[in-house]
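Trainee: this is a predicted model, with the sequence first.
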Amino acid sequence: MERIFLTKYIIITGGVVSSIGKGITSASMGRILRSYGLNVVAIKIDPYLNWDSGTLNPYQHGEVFVTNDGMETDLDLGHYERFLDVELPGLSNITTGKVYKSVISKERKGEFLGACVQVIPHITDEIKRMIRNISDKREYDVALIELGGTVGDIESQPFLEALRQLRNEEGSDNVMFVHVTFIPYLNAAGEFKTKPTQHSTKELRSMGINPDVIVCRSQEPIDDGLKGKIAHFCDVDSKAVVNTPDAGTIYEVPLVLEENNIGKLIVDRINLDVIPDSSKLDSWRDIVKSLKIEEPEVTIGIVGKYVELEDAYISIRESLLHAAASIGVKANIKFVSSDVDELDEEVMKSLDGILIPGGFGERGVEGKLDAVEYAIVNKVPLFGICLGMHSIVIQFAKRNGYPDANSSEFNEKTEHPVIDMMEEQKKIKNMGGTMRLGSYDCKLVKGTKTYEAYGEEDISERHRHRFEFNNEFRQDLQDKGLIISGTSPDEFLVEIVELPDHPWAIGCQFHPEFKSRPNRPHPLFKSFLEAVHEHSKN
């Protein structure tokens, strides 16, 4: 089928070490191009065999980001959405599992006419099909494609080959490669070392791919001499060696890249019909300035069980920063482990606000319930998300006639399961087969703090859960004071609760952190930060 709109492709690979910042680099380039008025989509390729990110351990992979259409994806899609201010489709996360499952399904249907199915051409063709399928959904000017992992990884090789083929098929004027590497500094030698970058680039070139731009990550800035050396040995133009040293905030990276003229490099390399203009990022500069405010400061505790790895709560952290900046305060975020016998009283006293995030499983729940109790007794602003909402409901029930109240997720035999699984969900056997995944509509109740925060009655938010507020206890808990401020449009499912006689205590079943943007903080987070700031004055 003839393609009627030509999308340009920017492919981002990584070298030397993992977790080098390819996602932020990709998102930042997207932000620059968006500021020029271009329509941009971003794609993340994850070479692992999992079909999606839904069952991955947060300690190993960070948070699971959820798209509007209900796909559980890599956290980099969160960066893309926040920087580009777009809503990406679940198709934007391609995994080895998805590729192989699609190819095997086609083979079983006889679509290959008895051919011997091989990595080349069948797997590589499927990878290219998935990429083009995304870029063909709308008239995108540019598609950013980030390949996860590090060049040299065995599992990345089919994807590199497919991307090499994509360049040949689309034309070299329409596809460019950006290689992100790390420049280590050796204290013993007293100098930066470029050899790892040289070897990484050589590995990439051995796959038939010559990078057009090399983005050098480093702890401190590198000088022009080092850039020239990298350009010489890696066979790129000296102007195409870009340094991004560690920044005070990730939102500075688009500005750093633009200072290095990467926007012009991209426009010239793939012949984009725009004029690069640094002033188009002025509104982004204002955002960065507001994010770097130092006072007044408020302290917010994220009470969760994955706090050893902050990336497990990355969208929540960024949402707090967005909201704080929007009201002119600095958010000092403390990660408090709920997986303890007793919460540290001194730490809890230092908090101006408490946020209890989502999670799965019984571990750490008692600590979350203790945090709810502390917030109730001490009138500390309290925000519960997903399991955090469940914790608020359970603790409220314990205080109001149901001392053994619990969730059937943690105790299947509890006599008072104020949180329970819907009957139709009990039939699902596969992990990740949740029925409440992605965007669902919600109706707010006027006169509540939630309605005041949103300023509208009908909203839509993203979900990721299987357990719900149990309607068997709904009327009784309401009679005892619990405020239900948001429900599904048919009023059957409870979406949002508020505690009575409290300055600000809201629990929501959905995940509002997935929709927050640096230029558009989420209404609930903003309302929460306003309450936190007010509490900090007392």
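Mentor: Received, thanks.
Trainee: contacts and neighbour counts: CA atoms only from here.
Mentor: Noted.
Trainee: what helix or strand is the nearest residue to S290 once chain neighbours are set aside on?
Mentor: Closest residue to S290 apart from its sequence neighbours, by Cα to Cα, 6 or more residues apart in numbering: A325 at 5.3 Å. Here A325, judged by DSSP states H and E, is contained in helix 314-326.
Trainee: residues near Y100, how many?
Mentor: 18 (other Cα atoms under 10 Å).
Trainee: adding another structure so you can compare the two:
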Amino acid sequence: MARFVFITGGVVSSLGKGLASAALGSLLQARGFSVRLRKLDPYLNVDPGTMSPFEHGEVFVTDDGAETDLDLGHYERFTGVAARKTDSVSSGRIYSNVLEKERRGDYLGKTIQVIPHVTNEIKDFISIGEDEVDFMLCEIGGTVGDIEGLPFFEAIRQFAQDKPRGQCIFMHLTLLPWIGASGELKTKPTQHSVKELRSIGIAPDILVCRSDKPIPEKEREKIALFCNVRKEDVIAAPDLRSIYEAPLAYHREGLDQAVLDAFGIHPAPAPNLSIWEDVADRVFNPEGEVRVAIVGKYTQLEDAYKSIAEALTHGGMANRVRVKIEWIDAEIFEREDPAPHLERFHAILVPGGFGERGTEGKIKAVEFARTRKVPYLGICLGMQMAVIEAARNVAGMTTAGSEEFDHEAGEKRFEPVIFHLKEWIKDNETIARTVLDDKGGTMRLGEYDATLTEGSNVASVYGTRHIKERHRHRYEVDIKYREALEKVGLCFSGLSPDGRLPEIVEWKDHPWFIGVQFHPELKSKPFAPHPLFRDFIRAAKDTSRLV
């Protein structure tokens, strides 16, 4: 039966609970334990799938088709454990489940209340799969004191009470602000945060204190005294040069040992940190640098493309180079020539997105990459823009476009090379959708198979002809245009097993030009870079040598 670690946050948000949770998971793995990580989010959206990337950052997609918080990406990247639908839940999902049960009459006419019905639903969620792993790490979103988070805090308090003594511990992440005028780290915000946590019945076993300065021994002792934890359980979390230094940094601070001590695990198995030592060496000792332009729609918030940025870093690790990313708003190219902006880059990436804004700029970026022979990777919408660019500028279909941007397709005012997918096969079942369906959870989501063309560039990159990748989209390239586009050199080098849905396109006469309908960045890890990103950066590295 699993031991549970509940990770909470205080003082301010965005302190790095997700990263701390992921790093702890990797350290427990390094000691030979199996782990699973979960995220409990207090917001009322059923999932983040319908949220703007400016509002919430990227949506991470699991193999089984869940749209989840980006922290699950951290969990996967640091532990290699594939997340599942049961690893992410929100208040919206919890309340939706409770109300569905009430409508069915499952509560036998009782008055439905937060306690016990909502808290029981949360506890049931936490318990899923508890017999499968040694440790279950559950991160509670937001900060202690948030009104929307109270049911979750009450649920984990009850959960710890329900379990045998010693099976659950609480880890609380807080901020130690540095006051420049007095030259001091202030512990009072941490003390108040712990006081708030204790007032709702939760006493932290371990405190993780974020600070941009080392914690003096005197302050560490003060925190331990006033927050009622051992001094050894006050863990410093200083700012790091790279997030991939986190497992080693937390190990040096004794986080994994503190957790094992809290559970009474003696003697603790010795950790094998060789994987993370190699990762750190590749991050901090590059042998060159490549510059990659990401031409996108949500460039004002880097978290909107978090997994892409990390996957590019992983590709750099594999090639022993530092990847310098520059974010370029695609709309700029709708007003200006892209050449002055893109000439200084060794590679260009156009990521996914929704809606028409910026698409003409992305098409111009694609044209620049194709005609100037610059390595290009198009992801999801980035692949569709590559197909439209080829249809317009090479195949002579000057009115080529997408049903996503022009709903007059039925009147044939443009050539819809990209169409709204209304039916597809998932696990031998037919799934049907219409444009009138709800937005949330109705896309082609999760892991699907694809078959690669023998002898194609992408088959060489993967080293196999059969792959599984994660999808998140509702528009597809229309297979009926395949013949016309392949005649001018755009190869459809990856298809769904039934041959109906194009998954990958590439230019035969280009050094490196690949567009994929799926999201390869979601499967990349620092110790196992995704083949596409590894080879994309290799191509960028080769380009840099020619400049």
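Mentor: Thanks, I have it. Since the structure is predicted, the reported quantities are computational estimates derived from the model, not experimental observations.
Trainee: need the TM-score between these chains.
Mentor: The TM-score (TM-score structural alignment, normalised by the length of the first structure) is 0.96; 530 aligned residues with a Cα RMSD of 1.3 Å.
Trainee: who does the helix holding A325 of the first structure touch, helix- and strand-wise?
Mentor: helix 282-291, strand 330-337, helix 523-536 (3 or more Cα pairs under 8 Å, 6 or more residues apart in numbering; DSSP states H and E).
Trainee: ok, which of these comes nearest S172 of the first structure?
Mentor: helix 282-291 (31.3 Å; Cα to Cα).
Trainee: got the buried residues for that closest one?
Mentor: 284-285, 287-288, 290-291 (16 or more other Cα atoms under 10 Å).
Trainee: average distance between it and the second structure?
Mentor: Helix 282-291 of the first structure: mean distance to aligned residues in the second structure after superposition is 1.2 Å, counting by mean Cα distance after the TM-score superposition for the first structure.
Trainee: so which bit of the second structure is the helix or strand that that helix is followed by matched to?
Mentor: Using DSSP H and E, the helix or strand that directly follows helix 282-291 of the first structure along the chain is strand 297-304. Counting by TM-score structural alignment, strand 297-304 of the first structure falls onto residues 289-296 of the second structure.
Trainee: hmm, who's touching the matching stretch?
Mentor: For stretch 289-296 of the second structure, contacts defined as Cα atoms under 8 Å, 6 or more residues apart in numbering pick out 321-330, 342, 344-353, 358, 362, 365, 537, 540-541, 544.
Trainee: just the buried members of those?
Mentor: 321-323, 325, 327-330, 342, 345-353, 358, 362, 365, 537, 540-541, 544.
Trainee: so the counterpart of L113 of the first structure in the second structure versus S524 of the second structure, what's the distance?
Mentor: Using TM-score structural alignment, the equivalent of L113 of the first structure in the second structure is L108. Distance of L108 of the second structure to S524 of the second structure, computed by Cα to Cα, to the nearest Å: 47 Å.
Trainee: in the first structure, which residue range corresponds to stretch 306-320 of the second structure?
Mentor: Taking TM-score structural alignment, stretch 306-320 of the second structure hits residues 314-328 over in the first structure.
Trainee: what residues of that stretch count as buried?
Mentor: 314-326, 328.
Trainee: again with stretch 368-375 of the second structure
Mentor: So, applying 16+ other Cα under 10 Å, buried residues of stretch 368-375 of the second structure: 368-370, 373-375.
Trainee: what residue in the first structure is the furthest from its centre?
Mentor: The outermost residue of the first structure, judged against the average C-alpha position, is G114 (41.5 Å), by Cα atoms, centre = their mean.
Trainee: just give the number of residues close to D273 of the first structure.
Mentor: Using other Cα under 10 Å as the criterion, the residues surrounding D273 of the first structure number 11.
Trainee: quick one: the closest residue in space to it that isn't next to it in sequence from P276 of the first structure, how far?
Mentor: Take D273 of the first structure and drop its neighbours on the chain: the residue closest to it by Cα to Cα, 6+ apart is V267, 7.5 Å away. Going from V267 of the first structure to P276 of the first structure by Cα to Cα gives 7 Å.
Trainee: which of these two has more neighbours?
Mentor: More neighbours surround P276 than the other of V267 of the first structure and P276, with 21 against 15 (other Cα under 10 Å).
Trainee: OK, contacts around the alignment partner in the second structure of G90 of the first structure?
Mentor: Aligned counterpart of G90 of the first structure in the second structure: K85 (TM-score structural alignment). Going by Cα under 8 Å, 6+ apart, K85 of the second structure touches 62, 64-66.
Trainee: in those residues, which residue is surrounded by the most others?
Mentor: T62 (25 neighbours).
Trainee: what does that one align to in the first structure?
Mentor: Using TM-score structural alignment, T62 of the second structure pairs with T67 in the first structure.
Trainee: so that match is in contact with E87, correct?
Mentor: Yes. If you go by Cα atoms under 8 Å, T67 of the first structure and E87 touch, sitting 7.4 Å apart.
Trainee: map M51 of the second structure across to the first structure for me.
Mentor: In the first structure, M51 of the second structure lands on L56 (TM-score structural alignment).
Trainee: now D339 of the first structure, nearest residue through space, not along the chain?
Mentor: G364 (4.0 Å).
Trainee: ok, K541 of the second structure next?
Mentor: V290 is the one closest to K541 of the second structure (Cα to Cα, 6+ apart), at 6.0 Å.
Trainee: now stretch 393-403 of the second structure: buried residues?
Mentor: 395, 397, 400-403.
Trainee: oh, that last question was meant for stretch 223-231 of the first structure, not what I typed.
Mentor: Buried, per 16+ other Cα under 10 Å, within stretch 223-231 of the first structure: 226-228, 230-231.
Trainee: okay, and which of the residues you listed map to helices?
Mentor: 226-228, 230-231 (DSSP state H).
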